[in-house]
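A.B. asks: This is a predicted model, with the sequence first.
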Amino acid sequence: MASITFKGNPVTLLGNEVKVGDKAPTFTVLANDLSEVTLEDSKGQVRLISVVPSLDTGVCDAQTRRFNEEASGLGNVKVLTVSVDLPFAQKRWCGANGIENVQTLSDHRDLSFGEAFGVAIQELRLLARAVFVVDSNDTVTYAEYVSEATNHPDYEAALEAAKKAE
């Protein structure tokens, strides 16, 4: 498993680490209108999945804004941001910040995504910061588990991986 810290303190991640070459695990999260969303809903598309602890924090805000800005130049790539924030809070945050190119998804109900991708932090019931690229055949082509949850991911590497995926 990936070794992750949160504000310098080691945390326990639930689930299995996802590696490049793995088939992307299935999950069920909630859209801002409370409808269920699964990996199947975007089948046939490349997905850049940005995982953040909470949209209401500085690094998570910056990460989501960065991928929102870059999304229009990524062609057939669907950009998803997953957190455990409530769907209502995600919708409010997106509206207040002009986020239109990223779909925010909530894993608050049962940590389905967090456990499937090995990013659920047991001690905090938050998701660890991570970025995944899943190609149109549901294969993971990029996986970054950010070692310190308060640090930024490698945006350039993730964006390059998304552009190369088919």
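C.D. replies: Alright, I've got the coordinates.
A.B. asks: From now on I want contacts and neighbour counts done on CA atoms only, so please keep to that.
C.D. replies: Fine.
A.B. asks: Isn't residue 86 up against residue 110?
C.D. replies: No. The pair residue 86 and residue 110 fails to qualify as a contact (Cα atoms under 8 Å) at a distance of 12.0 Å.
A.B. asks: of those two, who's got more company?
C.D. replies: Neighbours per residue, other Cα atoms under 10 Å: of residue 86 and residue 110, the larger number sits with residue 86, 18 against 12.
A.B. asks: Quick one: neighbours of residue 109, just the number.
C.D. replies: Here the neighbour count serves as a burial measure; for residue 109 (other Cα under 10 Å) it reads 12.
A.B. asks: A further structure is provided below for comparison with the first:
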Amino acid sequence: MTNITFKNNPITLLGEQVTVGSVAPDFSVLANDLSVRTLADYEGKKKLISVVPSIDTGVCDQQTRKFNEEASKIENAVVLTISNDLPFAQSRWCAASGLDNVVTLSDHKDLSFGMNYGVVIEEMRLLARSVFVLNENNEVVYVEYVNEGTDHPNYDKAIEALKSI
């Protein structure tokens, strides 16, 4: 694993990182209505999991919009945007963004997703910017842990991986 930074400062990622070819670990997160969601809720779908530190920042906003715009053109695909933002903040962002089909999920309660995917930033209790693409059988086909937390992910590579399934 390369060194990960946030605002050019080294950070420590907690949890188990996933690799291409592995089966994606399950997780338990909260939807905007506070209901629990797990990987099984998206069974049979191609999944692009877009992980952001906070939906209320510029890069995270752009990342969420870009992936949702591109993935909406791909049959049987869903984009899950996961952060440690509270479900209420995620719901407010969705309403303000004018995007109806965005799935935002909160890992703030248990850090289940973050620990299972190795993206919990120990120093801030946020999730590190990353992207995971899973096929319909939850096999990991693409992983990106963004080296600098304030940088954008590689949108083209992630979308290409989703299209190639």
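C.D. replies: Now that the structure is in, tell me what you want to look at. Computed from a predicted structure; not experimentally measured.
A.B. asks: contacting residues around the nearest residue to residue 84 of the second structure once chain neighbours are set aside?
C.D. replies: If you skip the residues right next to it in sequence, residue 84 of the second structure has residue 108 as its closest partner in space, 4.3 Å away by Cα to Cα, 6 or more residues apart in numbering. The contact partners of residue 108 of the second structure, taken as Cα atoms under 8 Å, 6 or more residues apart in numbering, are 29, 83, 84, 85, 86.
A.B. asks: For the first structure, just list every one of the strands.
C.D. replies: Taking DSSP state E to define them, one finds strands in the first structure at 5-6, 9-10, 13-14, 28-30, 36-38, 46-51, 77-83, 103-106, 120-121, 126-127, 130-134, 140-145.
A.B. asks: Turn these into TSV, columns for mean neighbour count and distance to residue 160 of the first structure.
C.D. replies: TSV is the format used below for the strands of the first structure (neighbours: other Cα atoms under 10 Å; distance: least, Cα to Cα, whole Å):
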stretch	mean neighbour count	distance to residue 160 of the first structure
strand 5-6	16	26
strand 9-10	11	30
strand 13-14	22	27
strand 28-30	22	26
strand 36-38	15	24
strand 46-51	26	11
strand 77-83	24	12
strand 103-106	25	20
strand 120-121	25	26
strand 126-127	25	24
strand 130-134	26	10
strand 140-145	22	10
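A.B. asks: mind putting those strands in TSV, distance to residue 114 of the first structure included?
C.D. replies: Formatted as TSV, the strands of the first structure follow (distance: least, Cα to Cα, whole Å):
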stretch	distance to residue 114 of the first structure
strand 5-6	16
strand 9-10	17
strand 13-14	7
strand 28-30	10
strand 36-38	13
strand 46-51	9
strand 77-83	9
strand 103-106	10
strand 120-121	4
strand 126-127	6
strand 130-134	10
strand 140-145	12
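A.B. asks: Nearest to residue 97 of the first structure, out of those strands?
C.D. replies: Each of the strands of the first structure was scored for nearness to residue 97 of the first structure using Cα to Cα, and the closest is strand 103-106 (12.6 Å).
A.B. asks: all helices of the first structure, in order?
C.D. replies: Remark: helices of the first structure, listed N- to C-terminal, are 58-71, 87-97, 112-116, 155-164; assignment by DSSP state H.
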